[in-house]
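Asker: The amino acid sequence is not available; the structure is as follows:
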């Protein structure tokens, strides 16, 4: 996976190290113990012990397991670096008119309605990042042209993901994006953590 991509790679690694140490030294840490240790390293680390589809609340440490969604994802990381600090400093929440509807998203997950889930996704941080880096908008458009049900920037960027029902469509999109972006991947969702 790409680094500095807005995909929580560092947090995933932290969770894997905690679990690895527990196993190597026969500590027999429970999932809850590992989550508690992980939270001290980062707000999203506990998620990686749970995995699957979860609602994260608080600073990310309060996790509610939801139905798992099965689909293919195309991930593309353009060759740019995005400053998370800059994005948050320039985010003007009072000017944003389109916000995520968490309740509706949870309902789509509950009923396994991937199409409605994908078309209902919102990332308010795109309001800042896309203005600075038009390549993010271009990637989203290519994903949609190649059959993505929805496409969104991950976190503060720069990675972009597209949700696909069919692997063949995801592969075609991957191949098209590889024409001008080096870091493009086709993955599928999983229902477990580290």
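Answerer: Thanks, I have it. Everything numeric in this text was worked out from a predicted model, so none of it was measured.

Asker: Going by C-alpha atoms from here, please, whenever you check contacts or count neighbours.
Answerer: Fine.

Asker: Would you mark the buried spots in stretch 14-21?
Answerer: 14, 15, 16, 18, 19 (16 or more other Cα atoms under 10 Å).

Asker: need the contact list for residue 140.
Answerer: 151, 152, 153, 160, 161, 162 (Cα atoms under 8 Å, 6 or more residues apart in numbering).

Asker: Okay, buried residues for the helix or strand containing it please.
Answerer: Element membership for residue 140 (DSSP states H and E) is helix 134-145. Residues of helix 134-145 classed as buried: 135, 136, 137, 139, 140, 142, 143, 144 (neighbour count, 16+ other Cα under 10 Å).

Asker: if we take those, which one ends up nearest to residue 183?
Answerer: residue 139 (12.1 Å; Cα to Cα).

Asker: Might one say that that closest one is in contact with residue 162?
Answerer: No: applying Cα atoms under 8 Å, one finds residue 139 not in contact with residue 162, separated by 9.3 Å.

Asker: max-length helix in the chain?
Answerer: helix 9-24 (DSSP state H).

Asker: so is residue 55 in a helix, a strand, or just coil?
Answerer: strand (DSSP: H, G, I helix; E, B strand; the rest coil).

Asker: The structure to be compared is supplied as follows:
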């Protein structure tokens, strides 16, 4: 028995993108907490970013899809590759706060698209991604290093949100359950 039927091929590619994007986001908290070397996180980000980008390109070129199933994996994949390269080369990446703001705005637009098409599960997932990006904005603030309790709270919040909004939905789709409601 499936939730809403067998997932179409494009949704399976989106499930792969969700799962590996969850992999990228799951290495950010231990890196921020100093429990993982940035170089090690960079390798994971490079591999996962490449897979995410390929999932978006697959949906565009092979499945002839447009909109969120293509846009989000391509945007996230290229960003993950860039972040992975910066971490692997141990180059300080600047502009993460601004990038998070741009992604948060993108999430609002995509959430509106999902709401207008009645895809409420994907709408909810997109809102969870919005919350991840909004919580990243203060994480990159130098003033936050003066408030370790708030910093740790936001890091752990991101970790939990990664499982709820990325890894779990990706696993659900890849186990043969569509999240589409029609």
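Answerer: Ah, there it is. Treat the numbers as computed from the prediction; the structure is a model and nothing was measured.

Asker: TM-score of the superposition?
Answerer: Here the superposed chains carry a TM-score of 0.28, computed using TM-score structural alignment, normalised by the length of structure 2; 83 aligned residues with a Cα RMSD of 5.2 Å.

Asker: circling back: could you look up the next helix or strand downstream of the helix holding residue 140 of structure 1?
Answerer: Per DSSP H and E, the helix or strand that comes after helix 134-145 of structure 1 is strand 150-153.

Asker: Quick check: buried residues in stretch 97-114 of structure 2?
Answerer: So stretch 97-114 of structure 2, judged by 16+ other Cα under 10 Å, has buried residues 97, 100, 101, 103, 104, 106, 107, 108, 110, 111, 113, 114.

Asker: coming back round to it: wait, which of the contacts of residue 140 of structure 1 is closest to residue 41 of structure 1?
Answerer: Out of the contacts of residue 140 of structure 1, the member with the shortest distance to residue 41 of structure 1 (by Cα to Cα) is residue 153, at 24.4 Å.

Asker: can you tell me which residues contact the nearest residue to the closest one once chain neighbours are set aside?
Answerer: Spatially, and ignoring its direct neighbours in sequence, residue 153 of structure 1 is nearest to residue 160 (4.2 Å; Cα to Cα, 6 or more residues apart in numbering). Neighbouring residues of residue 160 of structure 1 by Cα under 8 Å, 6+ apart: 75, 76, 77, 136, 139, 140, 151, 152, 153, 154.

Asker: related to what we said a few turns ago, who are the neighbours of the longest helix of structure 1, in terms of helices and strands?
Answerer: Contact analysis of helix 9-24 of structure 1 by 3 or more Cα pairs under 8 Å, 6 or more residues apart in numbering; DSSP states H and E lists helix 31-41, helix 47-50 as its packing neighbours.

Asker: Identify each buried residue in stretch 102-116 of structure 1, please.
Answerer: 105, 106, 108, 109, 114, 116.

Asker: want to throw these into JSON lines with secondary structure?
Answerer: Listed next are these as JSON lines, based on three-state DSSP:
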{"residue": "105", "secondary structure": "helix"}
{"residue": "106", "secondary structure": "helix"}
{"residue": "108", "secondary structure": "helix"}
{"residue": "109", "secondary structure": "helix"}
{"residue": "114", "secondary structure": "helix"}
{"residue": "116", "secondary structure": "helix"}
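
Asker: just the residues you listed now: which is nearest residue 86 of structure 1?
Answerer: residue 105 (28.1 Å).

Asker: Pull up the gap between that closest one and residue 63 of structure 1, please.
Answerer: 16 Å (Cα to Cα, to the nearest Å).

Asker: cool, and residue 164 of structure 1?
Answerer: 25 Å.

Asker: Please say which of these two ends up with more neighbours.
Answerer: residue 164 (29 against 17; other Cα atoms under 10 Å).
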